Structures are given as C-alpha cells and as structure tokens.
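Undergrad: Below is the sequence, then the predicted model.
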Amino acid sequence: NQKCPPKSQEADDKRQAAREVIDILQEISDLLNTNLDRTELSLCVSLIENGVNPDALATVIKDLRKETGAKRVGNAHAVE
C-alpha cells in the first residue's frame, strides 16, 4: 500500500510542475522573439486554460502592441 503524499507536498509538486512548464514556454517564447515576460506568459496560459481562443488572444496582443507602439512614436515626436 502506497500512501498519497501530504497535501502540502502535493501542492508543492504542482507548483514546481507549473514553474517548469513556464520555464519551457519562456524558452520557446524567447526563441520566437515574442517579447512576453514570465508574468505575461502565465496570464496567457491561464486565459487559454479557461477557454480563450489562442488565435484570438494572439491577435489582441498584436493589436495592443501596434496601438501602444503608435502612441509611443506619437509621444516621441511631441517631445521633440
């Protein structure tokens, strides 16, 4: 008879596994030059796990980057 690990050990194991997944995703993200940090990746994973369409999420991220990039360029010209 094998005993189940204590609840706290089980929770620690799950957290460690989640960290490892994010580590791997961060490496892939870096290779693909997504410019997403660990927090942003974690949020994306959470959204996808909760049913958000990955393609739609990618589109929203791209659109937000275009908007903020355009605003940054506009602000830079306003300062000059």
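TA: Everything's here; your move.

Undergrad: hey, let's count contacts and neighbours off CA atoms from now on
TA: OK.

Undergrad: show me where this protein has helices.
TA: Counting by DSSP state H, the chain has helices at residues 7-31, 38-49, 54-79.

Undergrad: Make JSON lines out of those and add mean neighbour count.
TA: JSON lines is the format used below for the helices of the chain (neighbours: other CA atoms under 10 Å):
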{"stretch": "helix 7-31", "mean neighbour count": "13"}
{"stretch": "helix 38-49", "mean neighbour count": "14"}
{"stretch": "helix 54-79", "mean neighbour count": "11"}
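
Undergrad: want to compare, so here's the second one:
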Amino acid sequence: MTNESRDNSVASAAEVMATVGEISDLLETGLDDQMLLIIVRLCELGVNPEALASIIQELQQEMAAYKSASGESTS
C-alpha cells in the first residue's frame, strides 16, 4: 500500500467516524467517540449489530437504574 492510498484510507475512516458521531449525537445515544469506535470495530469483526445494540441498551438502562438508586444524576 502506498503512502497516498494509506493517507486516503485514514482520511476515509476519519470521515466515516465523524459521520457516525454526528448520527449518534442526533439520536442522543449518549455514546462517546471511543465507544462508537469500539462498536464499529466489533461490527467489522462480525458481531451482530442488533445483538450489540440490545446489549448497549440494557447496559444503559442498568446504569440509569444504578445511578437512580444511588442518588446520582443521570447526565
């Protein structure tokens, strides 16, 4: 792979992650850039996106319940 094609690949990946971040913000997922990168990489490795989404939603609900029970704010 040449330096130019490598640079193009990096720029393309950065653009994709920026778009994923914007979509995440619009949908108010509460996921930060690092979490989104991990999710994208898991999907690239073949993890079922629907199962992954279900697990993330469950974890967010558990965290909200924990914070509520301990009196922490949910923001």
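TA: Right, received. Where do you want to start? Bear in mind that the values here come from a model prediction, so they are computed numbers and not experimental data.

Undergrad: distance of the aligned residue in structure 1 for residue 35 of structure 2 from residue 69 of structure 1?
TA: Using TM-score structural alignment, the equivalent of residue 35 of structure 2 in structure 1 is residue 40. According to CA to CA, to the nearest Å, residue 40 of structure 1 and residue 69 of structure 1 sit 18 Å apart.

Undergrad: cool, and residue 47 of structure 1?
TA: For residue 47 of structure 1, the distance to residue 69 of structure 1 - CA to CA - is 24 Å.

Undergrad: do the same with residue 23 of structure 1
TA: Applying CA to CA to residue 23 of structure 1 and residue 69 of structure 1 gives a distance of 28 Å.

Undergrad: now do residue 44 of structure 1
TA: Applying CA to CA, the value for residue 44 of structure 1 to residue 69 of structure 1 is 20 Å.

Undergrad: Then residue 58 of structure 1?
TA: On the measure of CA to CA, residue 58 of structure 1 and residue 69 of structure 1 end up 16 Å apart.

Undergrad: Which residue range of structure 2 does stretch 9-26 of structure 1 align onto?
TA: Counting by TM-score structural alignment, stretch 9-26 of structure 1 sits on residues 4-21 of structure 2.
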